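S.K.: Coordinates only, no sequence provided:
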């Protein structure tokens, strides 16, 4: 099975481990992510004012490339997903903005793309039962807090699951043999772009998320958002430095632990082995293999 794929800017630069782990782990499940032949930045944030039609041009052009690739596009980054999904929804329902943008981009058919997050692909096309069947290294005993953040659940018409009581992330973790942690802050905001201007606020918001997950027994926290990943890691570093706290909650991308469960080596998945990395936790749980032959994968098991 092949699925058109939009990596976005961040996964092509500072979050390459996220991209690489996704491509390999999904390949182990018999799915090939085919990168769009031409793509540009999605714009990161969906334009909220109706007058800002030009703000839809960036994501609109990505959707045009998706139409050329067959009308479906998958993505990993929560922000990319949210922006593309909301843009597609808007162009489908708002004839005025669709016509203006179609004229500007010299195209038609806008609003007809199916925008999917990779978790949706795993749930609806591979199936979590199919994922479970491919697991060769069950993550038994590993308690993982699934962090949705803002962009996967809001607004409701762009949510990958029920916006108030989602379970897609938890079902994914259960398929890997991990224990999903029940915790209250899984949909709270980490501070997002305020990391550039309000670092103390972001540290407080992210610290609250980390403390909540730890208090509920999490060994790891997993996310699909590179900005959330950055804020949580950097805030934790600041908390350890400024407040002298000693407990660490490693943060990891969901595709990295997917690959690990499918038999990939932690190094190939970009899983860090260090104080702030997940290596120490995985070793304590017996999930860090001493050596994994090159090219081994759950898909070949």
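M.R.: Looks like it arrived, so ask away. Small disclaimer: the values here were computed from a predicted structure and weren't measured.

S.K.: contacts and neighbour counts: CA atoms only from here.
M.R.: Noted.

S.K.: Nearest the geometric middle of this structure, what residue?
M.R.: Centroid-nearest residue in the chain: residue 224, 1.9 Å away (criterion: C-alpha atoms, centre = their mean).

S.K.: can you tell me how far that residue sits from residue 118?
M.R.: Distance check for residue 224 against residue 118: by C-alpha to C-alpha, to the nearest Å, it reads 9 Å.

S.K.: same check, this time on residue 91
M.R.: Distance, residue 91 to residue 118, by C-alpha to C-alpha: 22 Å.

S.K.: Can you pick out the residue with more neighbours from these two?
M.R.: Legend: neighbour count by other C-alpha atoms under 10 Å for residue 91 and residue 118, higher for residue 118 (25 against 21).

S.K.: let's bring in a second model and compare:
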């Protein structure tokens, strides 16, 4: 199966491994990521102003592109997933947003009303490939590794719109960890915000938040953390202080488990 793929700007620069390993792992598991042409940055943060339309247009263009190909739209980045799925929901359910968006885009010959399904890569592993089939494809199980899932806030909230997992007690990444042969570590801070969006206002906030998250995971026995958010990874590593925990993208672990990590 082929999916329209929105990589996002961070994956093309700071987090290229997340992108590379996602592509080769997808092929090994029986699906293809077809990158959307001429995509633009989603903005990284969903605008809460009801009259803010211009910043939603890149997401709508990507959604319309996927719709025109008859494909679902897939992304890896938690921020991209959050912005695009919230935008899609707004176009579907808010007449004001739908009217203004389509009014902007009519000169480009684009009309869009929320027809595209937005998926996170982890959803494909869970709901399309299936965890049992992921397990069967594993060649190098991460046996003995104790891994803490770090969801952050963007992958799960707002829960009523994203509907990816239970926002308070998620299991998605823990199930992924089990599928690649490792042991998930449950810790209290796994779905708390790392404070990344406050770094320009007060650097002490992300520093304190990140160190609290890492200390909690370390206390519960984690060898390292796994995440799908490039911004979270950057923030946690930058502000790790005395913590020895690394933070790794989930697709890198997937490629390692599938025996593909050195593939080009």
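M.R.: Received it, and whenever you're ready, just let me know what you need. These numbers come from a predicted model, not from an experiment.

S.K.: quick one: TM-score?
M.R.: The TM-score (TM-score structural alignment, normalised by the length of structure 2) is 0.95; 260 aligned residues with a C-alpha RMSD of 1.3 Å.

S.K.: re the thing from before, mutual contacts of residue 224 and residue 118 of structure 1, please.
M.R.: residue 76 (C-alpha atoms under 8 Å, 6 or more residues apart in numbering).

S.K.: residue in structure 2 matching the residue nearest to the centre of structure 1?
M.R.: Using TM-score structural alignment, the partner of residue 224 of structure 1 in structure 2 is residue 228.

S.K.: who's in contact with that match?
M.R.: For residue 228 of structure 2, the contacting residues are 76, 77, 78, 151, 249, 250, 251, by C-alpha under 8 Å, 6+ apart.

S.K.: need those in CSV with secondary structure, neighbour count and distance to residue 234 of structure 2, can you?
M.R.: Listed next are the contacts of residue 228 of structure 2 as CSV, based on DSSP: H, G, I helix; E, B strand; the rest coil; neighbours: other C-alpha atoms under 10 Å; distance: C-alpha to C-alpha, whole Å:
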residue, secondary structure, neighbour count, distance to residue 234 of structure 2
76, coil, 25, 16
77, coil, 28, 13
78, helix, 23, 13
151, coil, 25, 14
249, strand, 22, 11
250, helix, 23, 14
251, helix, 26, 16
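
S.K.: and the two most separated of those?
M.R.: Checked with C-alpha to C-alpha, the contacts of residue 228 of structure 2 reach their widest spread between 151 and 251, with 14.3 Å between them.

S.K.: What residue in structure 2 is paired with residue 184 of structure 1?
M.R.: Residue 184 of structure 1 maps onto residue 188 in structure 2, by TM-score structural alignment.

S.K.: how close does the closest residue to its match other than its chain neighbours get to residue 23 of structure 2?
M.R.: Distances taken as C-alpha to C-alpha, 6 or more residues apart in numbering put residue 216 closest to residue 188 of structure 2, at 7.1 Å, once the chain neighbours are dropped. Taking C-alpha to C-alpha as the measure, residue 216 of structure 2 falls 32 Å from residue 23 of structure 2.

S.K.: Also residue 45 of structure 2?
M.R.: 25 Å.

S.K.: higher neighbour count, the two?
M.R.: Remark: of residue 45 of structure 2 and residue 23, residue 23 carries more neighbours, 18 against 14, as counted by other C-alpha under 10 Å.

S.K.: Which of the helices or strands spans that one?
M.R.: Residue 23 of structure 2 belongs to helix 16-28 when elements are defined using DSSP states H and E.

S.K.: Tell me who's in contact with residue 127 of structure 1.
M.R.: Contact analysis of residue 127 of structure 1 by C-alpha under 8 Å, 6+ apart lists residue 121.

S.K.: And what about the closest residue in space to residue 58 of structure 1 that isn't next to it in sequence, helix, strand or coil?
M.R.: Excluding the flanking residues, the one nearest residue 58 of structure 1 by C-alpha to C-alpha, 6+ apart is residue 42, at 5.2 Å. The three-state label given to residue 42 of structure 1 by DSSP: H, G, I helix; E, B strand; the rest coil is coil.

S.K.: Report how many residues lie close to residue 42 of structure 1.
M.R.: 26.

S.K.: could you pull out the strands for the stretch 51-200 of structure 2?
M.R.: For the stretch 51-200 of structure 2, the strands defined by DSSP state E, counting those that start in this stretch occupy 73-75, 118-120, 146-149, 183-185.

S.K.: Specify, as a residue range, where the third one falls in structure 1.
M.R.: Using TM-score structural alignment, strand 146-149 of structure 2 lines up with residues 143-146 of structure 1.

S.K.: what's in contact with the matching stretch?
M.R.: Contacts for stretch 143-146 of structure 1 (C-alpha under 8 Å, 6+ apart): 169-170, 173, 178-183, 186, 213, 217-223.

S.K.: how big is the offset of that stretch relative to structure 2?
M.R.: After superposition onto structure 2, the mean distance of stretch 143-146 of structure 1 to its aligned counterpart is 0.4 Å, using mean C-alpha distance after the TM-score superposition for structure 1.

S.K.: now that stretch: how far from the chain's centre is it?
M.R.: Offset of stretch 143-146 of structure 1 from its chain centre (C-alpha atoms, centre = their mean, to the nearest Å): 14 Å.

S.K.: Could you check which residue of structure 2 pairs with residue 252 of structure 1?
M.R.: Aligned by TM-score structural alignment, residue 252 of structure 1 pairs with residue 248 of structure 2.

S.K.: which SS state does its match fall under?
M.R.: Residue 248 of structure 2 ends up strand, using three-state DSSP.

S.K.: And for it, the neighbour number?
M.R.: Using other C-alpha under 10 Å: residue 248 of structure 2 sits among 21 other residues.

S.K.: which ones are touching it?
M.R.: 224, 225, 226, 227, 233.

S.K.: For the last one, identify the helix or strand it belongs to.
M.R.: Read that as residue 233 of structure 2. With DSSP H and E as criterion, residue 233 of structure 2 is part of helix 230-238.
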